[in-house]
Each structure stands twice: as structure tokens, then as C-alpha cells.
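Participant: have a look at this fold, sequence not included:
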């Protein structure tokens, strides 16, 4: 029996989450304590060497009273981790013990992570980079008219507003646009048991992810897609998410809501 239980460990790991407290119990590389999943898989075998965090270190060994003690980022995966860590309180300042919880939800990990960082207003937008003293132009890469802040880029830019309009048209919603981050949060609040709330959460996370991806493609790869093309990618991801989780109770009717 115990051998059979051991074989289930990889399946169970998907649902086991570590809530960070003092960080003395949570394994930095192997426990799932960030939206990025197991960091050893997210960053790769070179992670411990690049970040100077030993393979068996606990999370509290990666920080001190003044900040996180990681080496400079050498890849997008390591940069993702650095950005996420700026949203967390330091283990040394916590009075709570680490805790492990069983969690099953419908979020796509990369979408949930991107939403986490955006909600904390820690996305490295041009305005934010300029505030750090970096000599960089601050105009929005999607419209070229306004400074690139989180709220402008993801909500009020003409490019983004068209994506949201297409979403609200699909959801048969009374809204036509979003004017503030508080409005966006109000859209996704509510009991997860309600199908429409679940669909709103999936849709919002997917759009935020693709808008940020499009922004990076314009800046780094000189690839510019139309709003219609972006929304087709959003539509594909939402359908894939619903289909993959269709056997869950709060996902069973979502496809009919999305396609109506």
C-alpha cells in the first residue's frame, strides 16, 4: 500500500501549496510556494548556481532582514521570480509559521502569476523603470500617446479598450470598458461557485496575460498583432481552459456561457 501511495506523489504535488510564513520549513526549490510552481522546474537545473541559493535551502535562507539574497537574473524565468519576490513580505518580518494547504482551482499558472504581479502593480512598465532612474522613453508601446503605467497599458489604452470591448460583447455584459483597477477587481469578485464569476476571472487573467505579452512583443521582437488577432488568442486560451476542466462542477456550464 505504501508503495502505491508513493507513486501518487507527483499527482498530489499539483494540489499541495505552501503558504509562506517564517520560511523555515518550506523548501525553496522543491515546494510550491509561488505561482510559478516548483522553482527547480520553472528555472531549471542551473537555478541554484545562478541564484546562489543551495539546492536544499529553505526559503528563509534566501532572504535576510533587508531583502532577498538572490544573484542577478540571467533568464526570463529568473526575472519572473525576482519580480514575484518583490510582492512578498520578507520571511524575517513574519510572525506566522509556514503552512501547507490542499488547493484545487481553475487558474492557468502563467495567467495567475501575471495577474498576481499586475495586481500588486509590480509589472516593469516604462514609467516604473523610469522611476528607478533608468533612462528610457515612457510612452506606451501600444498607442505611443500616453505614459505607460499599469492602468493605462492594461485598461485605458485605445488598443486595450478594444480588447475589453470584445470581451464584454461576448459576455453580454452592460459594461463597455474599464476605467480603473478597482473596477476590474469588482468584475471578478464573488463566490467561485457562480459560473459567471469563474468565467470572468478566467477571462480577465487571460486578457491581462495577452496584453502584457503583446506589449513585450512590440518592444523586444517588433511583432505587432491586431486587436482581432489578440482576441482570437484570448478566445482560444479560454476555450482550452474550460475544456480541460469541464468535469469540475463550476466549469461544466462555462462553455455555453462563453459561446452564447
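Facilitator: Sure thing, it's come through. No experiment lies behind these values; they were computed from the predicted model shown. Residues are numbered from 1 along each chain as shown.
Participant: rest of the way, CA atoms for contacts and neighbours
Facilitator: Noted.
Participant: where is the longest helix in this structure?
Facilitator: Using DSSP state H, we find that the single longest helix of the chain is helix 195-216.
Participant: what angle sits between the helix or strand just after that one and helix 195-216?
Facilitator: Secondary structure here is assigned by DSSP states H and E; on that basis, the next helix or strand after helix 195-216 toward the C-terminus is helix 227-244. Here helix 227-244 runs at an angle of 130 degrees relative to helix 195-216 (axes from the mean of the first three to the mean of the last three Cα atoms, to 10 degrees).
Participant: against which helices or strands is the longest helix of the chain packed?
Facilitator: Under the contact criterion of 3 or more Cα pairs under 8 Å, 6 or more residues apart in numbering; DSSP states H and E, helix 195-216 touches helix 109-119, helix 158-171, helix 181-188, helix 227-244, helix 254-259.
Participant: as a markdown table, those helices with mean neighbour count and distance to residue 84 would be great.
Facilitator: Supplementary listing: the helices and strands packed on helix 195-216 in a markdown table, determined by neighbours: other Cα atoms under 10 Å; distance: least, Cα to Cα, whole Å:
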| stretch | mean neighbour count | distance to residue 84 |
| --- | --- | --- |
| helix 109-119 | 18 | 6 |
| helix 158-171 | 18 | 24 |
| helix 181-188 | 14 | 19 |
| helix 227-244 | 16 | 23 |
| helix 254-259 | 14 | 30 |
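Participant: looking at those, which is nearest to residue 67?
Facilitator: Of all these, the one in closest proximity to residue 67, counting by Cα to Cα, is helix 109-119 (18.0 Å).
Participant: give me the neighbour count for residue 40.
Facilitator: Counted with other Cα atoms under 10 Å, the burial measure for residue 40 works out to 17 neighbours.
Participant: okay, pairing it with this:
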């Protein structure tokens, strides 16, 4: 599960209301993504925002540095100035989950699974081979033949060098 953490992060986002429940550095609320990953530890120092501050605390912090040398930090300051006007003190922050049609407030296990899995072509011959009345030995042989995995003479010749490839019935070359 921990190995899939980076994939799971792409399915979760926060929409700002009042900014009190959203972490400034560790939640995905910005257009740029999770700020601790974008700016790193040096960004935390350069911005002058506490490591565990909420978005509301970061916006209302008057002691943080406003002028920066790098363009990404200047862009973050511009984004923060826009957020100041958009914060709504009466509304809570909302968790959003990625769906096929974009981010929504409800989570769907089915849609998440469909977005994660690799869909393959439908196998239309399987019901003809794997049926209730089939003899397992013959069903297995038919399955091998359908998958082109039978140990025919041409396939055996590829595996081992020096195999005689003449036909056993008519003694002609294949």
C-alpha cells in the first residue's frame, strides 16, 4: 500500500473554503500541486510560512517575506494574493476525489479502480473453451492452441538447436 502512495496522491485534492482545515505545505490545494514537493525544504524557509501552518494562517501571516528572487516563489505570492480575496470565512474546506469527469465531492471505488487498471481486449473465445461440461484435459489443450503455446515441432526447433524438423508422416522438410 505504501508503494502506491504517489499514485493515490493524484486522486485527492482540497478545495478552499475558509482555509482552516487545509495544510499549506502538505495538502494539494494549489494549481502547482503539493507545495512541499514543488518548493522543497528551502521553499519553506524562503516563504517564511511555518511548516505546519494552514492556508488561512499563511495568508494572514503579515511577517512572511513578500519579495523573492525565484520566479516560482513570486508566482506563489501572486497566488496567495488571489486567495486572500477568495477565502470564504463561512464555508468549510472540501475534499475532492478524482473521477472520470473531473474532481467530485464523493468517492467512488469503482471509478477509481477503472482509472487505475489497464483495460485489455475482451476475450471472446474463453466461454467456448472453459465451459462446465468440458473435459479438463481437452479444455487445457484447446486453451494452449488458442494461445499458440502448443509444443509443435516448429516451436521445439526454436528452443533447442539441432532438432530434426522433417515431417514424421511424409519425411519432407517443414
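Facilitator: Looks like it arrived, so ask away. In this text the structure is predicted, and so the values were computed from the model without any measurement.
Participant: could you get me the TM-score between them?
Facilitator: Overlay of the two chains. TM-score (TM-score structural alignment, normalised by the length of the second structure): 0.50; 103 aligned residues with a Cα RMSD of 3.0 Å.
Participant: hang on, the earlier thing: and the longest helix of the first structure, how far out from the chain middle?
Facilitator: Average the C-alpha atoms of helix 195-216 of the first structure, do the same for its chain, and the two points are 10 Å apart (Cα atoms, centre = their mean, to the nearest Å).
Participant: so it matches what in the second structure?
Facilitator: Helix 195-216 of the first structure lines up with nothing in the second structure when matched by TM-score structural alignment.
Participant: how far does the longest strand along the second structure sit from its chain's centre?
Facilitator: With DSSP state E applied, the strand covering the greatest number of residues in the second structure is identified as strand 94-99. Distance of strand 94-99 of the second structure from its chain centroid, counting by Cα atoms, centre = their mean, is 14 Å.
Participant: which other helices and strands does it contact?
Facilitator: strand 12-15, strand 102-104, helix 109-116.
Participant: just give me the residue closest to the centre of the first structure.
Facilitator: Among the residues of the first structure, the smallest C-alpha distance to the mean C-alpha position (Cα atoms, centre = their mean) belongs to residue 113, namely 1.7 Å.
Participant: between the helices and strands packed on strand 94-99 of the second structure, which gets nearest to residue 75 of the second structure?
Facilitator: Each of these was checked against residue 75 of the second structure via Cα to Cα, and the shortest separation belongs to strand 12-15, namely 19.2 Å.
Participant: so the closest one corresponds to what in the first structure?
Facilitator: Going by TM-score structural alignment: strand 12-15 of the second structure matches residues 16-19.
Participant: what does stretch 154-167 of the second structure give?
Facilitator: The alignment of stretch 154-167 of the second structure onto the first structure (TM-score structural alignment) covers no residues at all.
Participant: average gap between the longest strand of the second structure and the first structure?
Facilitator: Its match in the first structure and strand 94-99 of the second structure itself, once the structures are fitted together, sit a mean 1.8 Å apart by mean Cα distance after the TM-score superposition for the first structure.
Participant: can you check what angle separates that strand from helix 109-116?
Facilitator: Comparing the axes of strand 94-99 of the second structure and helix 109-116 via the same axes, to 10 degrees yields an angle of 60 degrees.
Participant: what do we get in the second structure for residue 55 of the first structure?
Facilitator: Counting by TM-score structural alignment, the partner of residue 55 of the first structure is residue 51.
Participant: pretty sure the residue nearest to the centre of the first structure contacts residue 35?
Facilitator: Yes. In this structure, residue 113 of the first structure sits in contact with residue 35. The criterion is Cα atoms under 8 Å, and the distance is 5.3 Å.
Participant: quickly list what's touching both of those two.
Facilitator: Taking Cα atoms under 8 Å, 6 or more residues apart in numbering as the contact definition, residue 113 of the first structure and residue 35 share no neighbouring residue.
Participant: contacting residues around residue 51 of the first structure?
Facilitator: Residue 51 of the first structure touches 70, 71, 72, 73, counting by Cα under 8 Å, 6+ apart.
Participant: dump the helices and strands packed on strand 94-99 of the second structure into TSV; add distance to residue 81 of the second structure and mean neighbour count as well.
Facilitator: Written out in TSV, the entries for those read as follows (distance: least, Cα to Cα, whole Å; neighbours: other Cα atoms under 10 Å):
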stretch	distance to residue 81 of the second structure	mean neighbour count
strand 12-15	17	19
strand 102-104	24	14
helix 109-116	34	12
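Participant: got those as TSV, with distance to residue 126 of the second structure columns?
Facilitator: Formatted as TSV, those follow (distance: least, Cα to Cα, whole Å):
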stretch	distance to residue 126 of the second structure
strand 12-15	38
strand 102-104	35
helix 109-116	22
